[in-house]
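Student: sequence first, then the predicted structure:
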Amino acid sequence: MGAWGHGIFDDDTAYDYVDEIDNSDNPKEIFKNAFETAMNAEYLEYDDCHAVTVSASYIDSILNGTKPRVDAEDENFFQFVEKNKHLDVTDLKPNAVKALKVVISDNSELNELWTDNEELYPKWKGDIEELIERLK
């Protein structure tokens, strides 16, 4: 796991999705696909987990103005949110919540990896649960 902290953006794989979303002509489709992949997976792979958490964070920021902790050197997230603050993503909230629940379930590689860290697992999971609550 290429993580340096428990935050959603404290992982190299998360920034791969930031770049993908930032360079997309249809970011809403990326969000939608990430959530559908999670909801249809028997077991959600590591990269797909990050696609869900990053996509949900974008939606949270667009709709609720939440400012997640991102790497100081990577302002693409905030630039994207500012540029797309009028993007209508409200219809994606229910699927975001369902997909995030998969990420913190026993059918998730990311959850499985985090359970090995007794100290940070509750913080990581708590961050995801707070995101779920904001998107309900």
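Tutor: Nice, I can see it.

Student: from now on I want contacts and neighbour counts done on CA atoms only, so please keep to that.
Tutor: OK.

Student: go through the biggest helix by length in the chain and flag the buried ones.
Tutor: Criterion DSSP state H: the longest helix present in the chain is helix 46-64. Within helix 46-64, the residues that count as buried by 16 or more other CA atoms under 10 Å are 46, 48-63.

Student: again, but for stretch 100-120
Tutor: Going by neighbour count (16+ other CA under 10 Å), the buried part of stretch 100-120 is 100-105, 107-112, 114-115.

Student: put this next to the first one:
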Amino acid sequence: MGTWDTGHFDNDSAADFSGRLDDAPEAERPALIRQALELAIAADFLDSDEAAEAVASAALIGSQCPGGEPVTTAYGPKEPLPALPTDLRPLAVKALDAVLGENSEMRELWEGDETWTAGIVRLREVLGAAGA
């Protein structure tokens, strides 16, 4: 995974996921987000590419929550997302827990980087406060 910064979309996997969302019909985008979250939750060992897609998905969900940060990076989706189902919020929290868990390659790669960890924790808090 090529990574250039600590943001939720600042890696090749998240940027590619954004491209797949843009290429999908609008009605199918929530299902792609759900799939990325469920894959992360179900993984025995979460590889960094799958984790990056889960984090990007959680960021997109969080952007539609009260207090959430809009996704303004050039590496996020260019096409607007429909209103995402609120039942994705608890899945996003579980996926972020998996990303931060002991069986996560992404956590291993970012271990000791307080900026990255704080960004994930802040996103989790927004999702949790929104009723996850």
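Tutor: Done, it's in. What you see is a predicted model, and the numbers here were worked out from it, not measured in a lab.

Student: can you name the next helix or strand after the longest helix of structure 1?
Tutor: As assigned by DSSP states H and E, the chain's next helix or strand after helix 46-64 of structure 1 is helix 76-83.

Student: and that following helix, what does it pack against?
Tutor: On a contact count with 3 or more CA pairs under 8 Å, 6 or more residues apart in numbering; DSSP states H and E, helix 76-83 of structure 1 meets helix 12-22, helix 46-64.

Student: how much does the shortest one stray from structure 2?
Tutor: What that stands for is helix 12-22 of structure 1. With the two structures superposed, helix 12-22 of structure 1 lies on average 0.9 Å from its match in structure 2, counting by mean CA distance after the TM-score superposition for structure 1.

Student: which non-adjacent residue is nearest the residue sitting nearest the centre point of structure 2?
Tutor: Nearest to the mean C-alpha position of structure 2, counting by CA atoms, centre = their mean, stands Val55 at 2.0 Å. Distance criterion CA to CA, 6 or more residues apart in numbering; nearest residue to Val55 of structure 2, sequence neighbours excluded, is His8 at 6.1 Å.

Student: which residue in structure 2 aligns with Lys123 of structure 1?
Tutor: Under the alignment (TM-score structural alignment), Lys123 of structure 1 maps onto Thr115 of structure 2.

Student: before I go, just wanted to say thanks for your time.
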